[in-house]
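In: Fold the following.
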Amino acid sequence: MGEDLSTIEFSSKDETVVFWNLEDYPIPRGASLDLIYPNIESALHKMGFHGHLSIMAFGDKLYHDIDALSMANIAYDPEVSPGDDSCVWRMTAEIVSFLAVSFPMNYMVVAKQHPELYRVLHCLKSRNQIVLLLEPPGDTAQQDTLFPCVDSVVDCTNVFGGGKPIHALRDNRVYCYLCG
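Out: Sure, this is the predicted structure:
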């Protein structure tokens, strides 16, 4: 089955929450934590998402100090039991809990394909929620860096269900301090 190379235009000022499965894609020991948040934020702006960004990390493959993650604007959820896809279940439950939020938001997921997670993502999509997949190339634990630049994030991001997100050209209804 071929990759969907179509593009989908976005211009959103809603918050984007990143749900990151560290067991699938750990942040490498050598990665500069200070670059992850701003590079994801700038990439989202480049793709048309201009709202606040929150990053939540789940799992026990933690190669950085929890305080260092916090200083880098990455919230870590330590409530994961080892084994049996506990991380996937915890992250999926957190995604579902966000459905009760009374304001619109976008979802970005950094995780491999897991049946229950993808079932929930399909449900989100069917409810007209924007779901983005950020899939780092290769084994992130073996890499020196992760998302070293904005374009590396853009290149690894797809819309759930197919397509590449791109910025809707100069939609005057949304002002972005990064895009101008």
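In: okay, CA-based contacts and neighbour counts for the rest of this
Out: Will do.
In: Check which element follows the host helix or strand of residue 116 along the chain.
Out: Assessed by DSSP states H and E, residue 116 sits inside helix 115-126. On the C-terminal side of helix 115-126, the closest following helix or strand by DSSP H and E is strand 131-134.
In: Counting by contacts, list what that next one packs against.
Out: Strand 131-134 sits against strand 105-110, helix 115-126, strand 157-159, with contacts defined as 3 or more Cα pairs under 8 Å, 6 or more residues apart in numbering; DSSP states H and E.
In: still on that earlier bit, run the angle between the helix holding residue 116 and strand 105-110 for me.
Out: 150 degrees (axes from the mean of the first three to the mean of the last three Cα atoms, to 10 degrees).
In: how about helix 115-126: buried residues?
Out: Residues of helix 115-126 classed as buried: 117, 121, 122, 124, 125 (neighbour count, 16 or more other Cα atoms under 10 Å).
In: one more, for comparison:
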Amino acid sequence: MSSLTSENAEAKVGVFWDVEECPVPDGMEPSLVCENIKLALEKKGYRPCNVSIRVYGEKTNKFKDDFLLADIMFLPAGDARARYMRMGDDFFCWGFDNRKSTLMVMSRDSTEFASSLTMYKNLNFNILVAQPENAHKRCPDCRRPLEMIITDEWIWESLSAGGDPITKTQEPDLSNSCH
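Out: Sure, this is the predicted structure:
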């Protein structure tokens, strides 16, 4: 995974967060989690003022109003499939409007977005992903396409606290099972 250069400091960062699959950690408020995401990105050379966060969740999400009160875009998108479709459509439109930028996808299964993310990587976007520590395990062959395009990857629980991306030595063992 490559590190960022100073030219990326001016890049816009679109964060697409599935809050049902990467929930607000216990004891934290949505506004603090968003500040921590920006802090983690700032450590990688991005400017917090260039980060926009879109949160996708069910209409009944208990934090919906907290996101809105903190000026964070909350998009009620329904069940897992509906959220996947809405996020994919939104980052397609966002990427079209924001060339030479960075996409960050936070979801339990980022492999679902592999073909779209590959397209953006080919357009020189940085690709950042975050998944919860308990994400479904995938076989190495299923995950390989993502490893080729990801600039940085976080465990959700670390990112939500402002932590650093994982390194090759920290990556979870994905050899247990194939789905």
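In: Going by distance to residue 61 of the first structure, which of the buried residues of helix 115-126 of the first structure wins?
Out: Of all those, residue 117 has the smallest distance to residue 61 of the first structure: 18.9 Å, by Cα to Cα.
In: Which residue ranges of the first structure form helices?
Out: 33-46, 66-71, 86-97, 115-126, 150-155 (DSSP state H).
In: These: which one's closest to residue 103 of the first structure?
Out: helix 86-97 (13.0 Å).
In: can you redo the helices and strands packed on strand 131-134 of the first structure as CSV with distance to residue 27 of the first structure?
Out: Compiled in CSV, these are given as follows (distance: least, Cα to Cα, whole Å):
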stretch, distance to residue 27 of the first structure
strand 105-110, 11
helix 115-126, 20
strand 157-159, 17
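In: Looking at those, spot the one closest to residue 19 of the first structure.
Out: Closest to residue 19 of the first structure of these is strand 105-110 (Cα to Cα; 4.9 Å).
In: What span of the second structure is the closest one aligned with?
Out: Alignment of strand 105-110 of the first structure against the second structure: residues 101-106, by TM-score structural alignment.
In: ok, now how distant is the alignment partner in the second structure of residue 21 of the first structure from residue 3 of the second structure?
Out: Using TM-score structural alignment, the partner of residue 21 of the first structure in the second structure is residue 18. Remark: distance between residue 18 of the second structure and residue 3 of the second structure (Cα to Cα, to the nearest Å) = 25 Å.
In: Neighbour count: those two, which is higher?
Out: Between residue 18 of the second structure and residue 3, counted using other Cα atoms under 10 Å, the more crowded position is residue 18 (24 against 10).
In: What is the burial count for the nearest residue to the match of residue 21 of the first structure once chain neighbours are set aside?
Out: Nearest residue to residue 18 of the second structure in three dimensions, chain neighbours excluded: residue 56, at 4.8 Å (Cα to Cα, 6 or more residues apart in numbering). Neighbourhood size, residue 56 of the second structure [other Cα under 10 Å]: 27.
In: if I line the two up, what does residue 56 of the second structure land on in the first structure?
Out: Mapped onto the first structure by TM-score structural alignment, residue 56 of the second structure lines up with residue 58.
In: so who does that match touch?
Out: For residue 58 of the first structure, the contact set (Cα atoms under 8 Å, 6 or more residues apart in numbering) comprises 19, 20, 21, 22, 23, 76, 77, 78, 80, 87, 90, 91.
In: Quick one: map the last one onto the second structure.
Out: For residue 91 of the first structure, the aligned residue in the second structure is residue 87 (criterion: TM-score structural alignment).
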